[in-house]
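S.K.: All I have is the shape, not the residue letters:
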């Protein structure tokens, strides 16, 4: 548009329309973007505050399963909606997820002390699951 106004180029036929309606200036720094607040967000923050090692938990990007913190918060939200208060729902959700939280803590402590590589722990867990599956398959074939 500036090139046409400078006189270096011939004005197109629709120039008068283009000059009447200028385009808006685009700004990528808009501060009025809508923020989405999920109902379980405060519960996720409370869980991560109590169990900060959950922040370092690996998340599979090609999986539909949410991370442990979000699953915990959704369970706590279900308990609150069923009539329990927040503290009791948190305690009940801790009982429900006790095994997974303990496994998370043990992986975190093992990686923090440097005794075992976390990838090695995951490989061992996968190998155990694979061995259990193969044993179950062999058992079904024996019958």
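M.R.: Here it is on my side, so go on. The model shown is predicted, which means the values in this text are computed figures rather than measured ones.

S.K.: use CA for all of it now, contacts and neighbours both
M.R.: OK.

S.K.: helices or strands up against the top helix by length along the chain?
M.R.: Of all the segments of type helix in the chain, defined by DSSP state H, the longest one is helix 118-142. In this structure, helix 118-142 makes packing contacts with helix 98-113, judged by 3 or more Cα pairs under 8 Å, 6 or more residues apart in numbering; DSSP states H and E.

S.K.: Now do the buried residues in the longest helix of the chain.
M.R.: residue 118 (16 or more other Cα atoms under 10 Å).

S.K.: next structured bit after the host helix or strand of residue 73?
M.R.: Using DSSP states H and E, residue 73 maps to helix 68-81. As assigned by DSSP H and E, the chain's next helix or strand after helix 68-81 is helix 86-96.

S.K.: could you give the angle of that next one to helix 98-113?
M.R.: Helix 86-96 and helix 98-113 are oriented at 80 degrees to each other (axes from the mean of the first three to the mean of the last three Cα atoms, to 10 degrees).

S.K.: Comparison target below:
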């Protein structure tokens, strides 16, 4: 094979390879940028479902914080939420670097659940409606068991 032919074959193979890699990269980027599935506790506190696991997103006071969690860590959190709501008490759990507290005591408003979390990004406190939290627990269980 002459040099001209070798160069031509090299660029054809390189073009096919780049095309495949580019298509795969675009698919990954599209999946990340596309509409996200969520398990929502409140408008400002939800779990975004992604291929690599879940991302806890907390929006409030003009800022947005997010933290990646494995499915197992999220299962620990939702199990603690369910336990707190069933017992109508306070349940704390540690999932990775995140400390999560669900306060489902009826106190002054029986329809409210207080959720607190502390992690590498700081502290959050959110008031949630009991029925929304219960729906999120059911939705998470249906998706992840």
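M.R.: Received it, and whenever you're ready, just let me know what you need. Keep in mind the model is a prediction, meaning the values are calculated, not measured.

S.K.: so what number do they get for TM-score?
M.R.: Here the superposed chains carry a TM-score of 0.28, computed using TM-score structural alignment, normalised by the length of the first structure; 68 aligned residues with a Cα RMSD of 4.7 Å.

S.K.: thinking again about what came up before, contact partners of the longest helix of the first structure?
M.R.: 107-108, 110-111 (Cα atoms under 8 Å, 6 or more residues apart in numbering).

S.K.: Make a PyMOL selection of the buried ones in those.
M.R.: Entered in PyMOL, the line below selects the buried ones among the contacts of helix 118-142 of the first structure, by 16+ other Cα under 10 Å:
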select buried, resi 107+108+111
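
S.K.: I'd like the contacts of helix 118-142 of the first structure as a markdown table, with distance to residue 72 of the first structure appended.
M.R.: Listed next are the contacts of helix 118-142 of the first structure as a markdown table, based on distance: Cα to Cα, whole Å:
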| residue | distance to residue 72 of the first structure |
| --- | --- |
| 107 | 18 |
| 108 | 18 |
| 110 | 23 |
| 111 | 23 |
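
S.K.: Just the buried residues of the strand or helix carrying residue 77 of the second structure, please?
M.R.: If you go by DSSP H and E, residue 77 of the second structure is part of helix 71-87. Neighbour-count burial for helix 71-87 of the second structure, counted by 16+ other Cα under 10 Å, picks out 73-85.

S.K.: list the buried ones in the helix holding residue 73 of the first structure?
M.R.: So, applying 16+ other Cα under 10 Å, buried residues of helix 68-81 of the first structure: 68-77, 79-80.

S.K.: got it, and stretch 43-52 of the first structure?
M.R.: 43-44, 47-48.

S.K.: following the lengthiest helix in the second structure, which helix or strand comes up?
M.R.: Ranked by residue count under DSSP H, the longest helix found in the second structure is helix 3-33. Sequence-wise, the next helix or strand downstream of helix 3-33 of the second structure (DSSP H and E) is strand 37-42.

S.K.: Follow the chain on from that next one and name the next helix or strand.
M.R.: Next in sequence after strand 37-42 of the second structure, counting helices and strands by DSSP H and E, comes strand 45-50.

S.K.: Residues in contact with that following strand: which ones?
M.R.: Counting by Cα under 8 Å, 6+ apart, 32, 36-40, 54-59, 126 sit against strand 45-50 of the second structure.

S.K.: Can you tell me which of those residues are buried?
M.R.: Using 16+ other Cα under 10 Å, the buried members of the contacts of strand 45-50 of the second structure are 38-40, 54-59, 126.
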